[in-house]
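Undergrad: no sequence on hand, only this structure:
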């Protein structure tokens, strides 16, 4: 899927559009940062009834910006209307975990949301729909959504680990004094959760193995395990502690970057996306798991050239086991639709 100006506008449905991440996303999309300066867009904003006023306010501001590329903006509280003709779905809204809520309660609440959205996407979205789920638990919410859209290829449903990828790039650059642009091959494996595994063992810095450069900076495998991995995995919690609120602008940037790479390609460079497993690296087929990928011509491909050490394997397996546990939990709640 590629887009050009003067073609039909690209229809983008954004859920949770009245929330902070949605708000931080909308204006950049309307300005052309996601699909480029030659692609007109139509925005369809989906909110729960209580959030419609906030989404309507955002729509008013979008009008006031007079974006050249923004053909229309509409607000809905009905998913079946919101996903009509959607080419891209950015599923940002989800039920957050609140005090006293058990893990099963959270999965059940989000299961209901993403089941309905999957059904709406299946019934009304365009044939070329691409979906990124941002709302947590993102991987499992994407799995639920895909299971309720049996007529759409499962690989069209992805979850966001690009934010984690960016966090890992930044921490590796800080640790080595390198530029982020000098780093290639870094990958996030597994779940978008505290079990995720940021892998530097296949990464290079200015063409040299990242492990060598880290060693020259006094950083060994012990530092990777005790400092780097938890720093990346717990970055969201750290930001909440410091900022007093969750990541907003960086999450929006991750979602925009995810779609931009998927649509426009990565020029042979590696990024991280949570995508449906094809069995690569021993990850059970059908799980939505983060892998190193490259994107080209509107498609992504899992890179199959990574060497997985015993060190890496234990972390990947831990995160994949968490994905299986979440999958089994939502299945036991009857939240998965047609088997893939």
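TA: Here it is on my side, so go on. This is a predicted model, so every value here is computed, not measured.
Undergrad: when you work out contacts or count neighbours from here on, use the C-alpha atoms and nothing else.
TA: Noted.
Undergrad: quick one: the helices in the stretch 1-150 of the chain, in order.
TA: 20-30, 52-65, 79-82, 103-124, 138-147 (DSSP state H, counting those that start in this stretch).
Undergrad: here's the one I want to compare it with:
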């Protein structure tokens, strides 16, 4: 019988296939090649990966985080492995981990934000994960759908329901505080994307009247997910139509998020998922509007909580497309074309 310690030694000698980055650049810099299988440290499990969810931080890192202020841009040790979101099967367990066993099907957002500069290493056949960041995969969905959930669903959940941690907010001096949703009118911008399609479902689940903003091709899906109203931004500016909103979740964010200030009632709130470039703080204060953001953080406990909603179909993971791990470049090219409906996922044979 192979012990955990023997298994650890055996795996540490092996190599695996991974997508590695040797320089910053476009999708063409992603290389499918041999890499060392990660070593298993105390407090960790080793996961044999079945599927990997793609998220914006993946292409931000690939590009060198050019959107960040210069002082925030990373010093990355090459070769680097991108990615955070995985679903797979536990291959080995450190001796001090008691809550998981070899053979458990699990999913995770790995080491985020601590590993956002290349230490999460999810675009690979094997990933070592802190046990506190792991949750049992919902049995009602497959690995591909499970891999599409962690970062996007945790982002929506931590913005809208429960922050789930007491870490200082690097993006603003005060802690982010979700607001009650029952009976409120919630507008979700970028509603068809990864975070957006979860935000629509969460708002509806918690009793809100939901207005979804996306291009017209996404209307049917978003109404199926719970949107009460739909605004096609290719035909109308949402800030010209929507008024007296209680909460705006701007899943796109950035410099244009300030346009939603005039849609909000006094006492309302604007939550930009990507806050960089927002310059309307003075306007928000004059209008009596709260602008707040946060940094999504890994949490096995929260993945367990939302996993129940994924398990019974209360929340759906919508897939835009899937690609084999070897074709990560094509997946990033798909992401660069935009207008993503749900999630892009890599599959591992």
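TA: Looks like it arrived, so ask away. If you're wondering where the values come from, they're calculated on a predicted model, not measured in any experiment.
Undergrad: overlay them and tell me the TM-score.
TA: Once the chains are laid over each other, their TM-score by TM-score structural alignment, normalised by the length of structure 1 reads 0.33; 186 aligned residues with a C-alpha RMSD of 6.5 Å.
Undergrad: hey, which of the helices of the stretch 1-150 of structure 1 is tucked in deepest?
TA: helix 138-147 (a mean of 30; mean count of other C-alpha atoms under 10 Å).
Undergrad: counting by contacts, list what it packs against.
TA: Applying 3 or more C-alpha pairs under 8 Å, 6 or more residues apart in numbering; DSSP states H and E, we find helix 138-147 of structure 1 packed against helix 103-124, strand 130-133, strand 157-159, strand 288-296, helix 310-332.
Undergrad: can you list these in JSON lines and add distance to residue 230 of structure 1?
TA: Below are these laid out as JSON lines (distance: least, C-alpha to C-alpha, whole Å):
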{"stretch": "helix 103-124", "distance to residue 230 of structure 1": "22"}
{"stretch": "strand 130-133", "distance to residue 230 of structure 1": "23"}
{"stretch": "strand 157-159", "distance to residue 230 of structure 1": "21"}
{"stretch": "strand 288-296", "distance to residue 230 of structure 1": "17"}
{"stretch": "helix 310-332", "distance to residue 230 of structure 1": "12"}
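Undergrad: show me the one of these that comes nearest residue 216 of structure 1.
TA: When those are compared by C-alpha to C-alpha, helix 310-332 sits nearest residue 216 of structure 1, at 20.6 Å.
Undergrad: pretty sure residue 27 of structure 1 is touching residue 64, no?
TA: No - with contact defined as C-alpha atoms under 8 Å, residue 27 of structure 1 does not reach residue 64; the gap is 11.0 Å.
Undergrad: if we can go back for a sec, identify whichever of the helices and strands packed on helix 138-147 of structure 1 lies nearest to residue 143 of structure 1.
TA: From those, taking C-alpha to C-alpha, the stretch that ends up closest is strand 288-296, at 6.3 Å.
Undergrad: and residue 20 of structure 2, how many neighbours?
TA: 23 (other C-alpha atoms under 10 Å).
Undergrad: ok, it to residue 62 of structure 2 distance?
TA: Per C-alpha to C-alpha, to the nearest Å, residue 20 of structure 2 is found 10 Å from residue 62 of structure 2.
Undergrad: for the stretch 201-340 of structure 1, which segments count as strands?
TA: Counting by DSSP state E, counting those that start in this stretch, the stretch 201-340 of structure 1 has these strands, from start to end: 204-205, 208-209, 271-276, 288-296, 299-302.
Undergrad: just name the most buried of those strands.
TA: Mean neighbours per residue, mean count of other C-alpha under 10 Å, is largest over these for strand 271-276, with a mean of 28.
Undergrad: so what does that strand touch, helix or strand wise?
TA: strand 157-159, helix 162-176, strand 187-189, strand 288-296.
Undergrad: a markdown table for the ones you listed, including distance to residue 328 of structure 1?
TA: Below are these laid out as a markdown table (distance: least, C-alpha to C-alpha, whole Å):
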| stretch | distance to residue 328 of structure 1 |
| --- | --- |
| strand 157-159 | 18 |
| helix 162-176 | 25 |
| strand 187-189 | 20 |
| strand 288-296 | 13 |
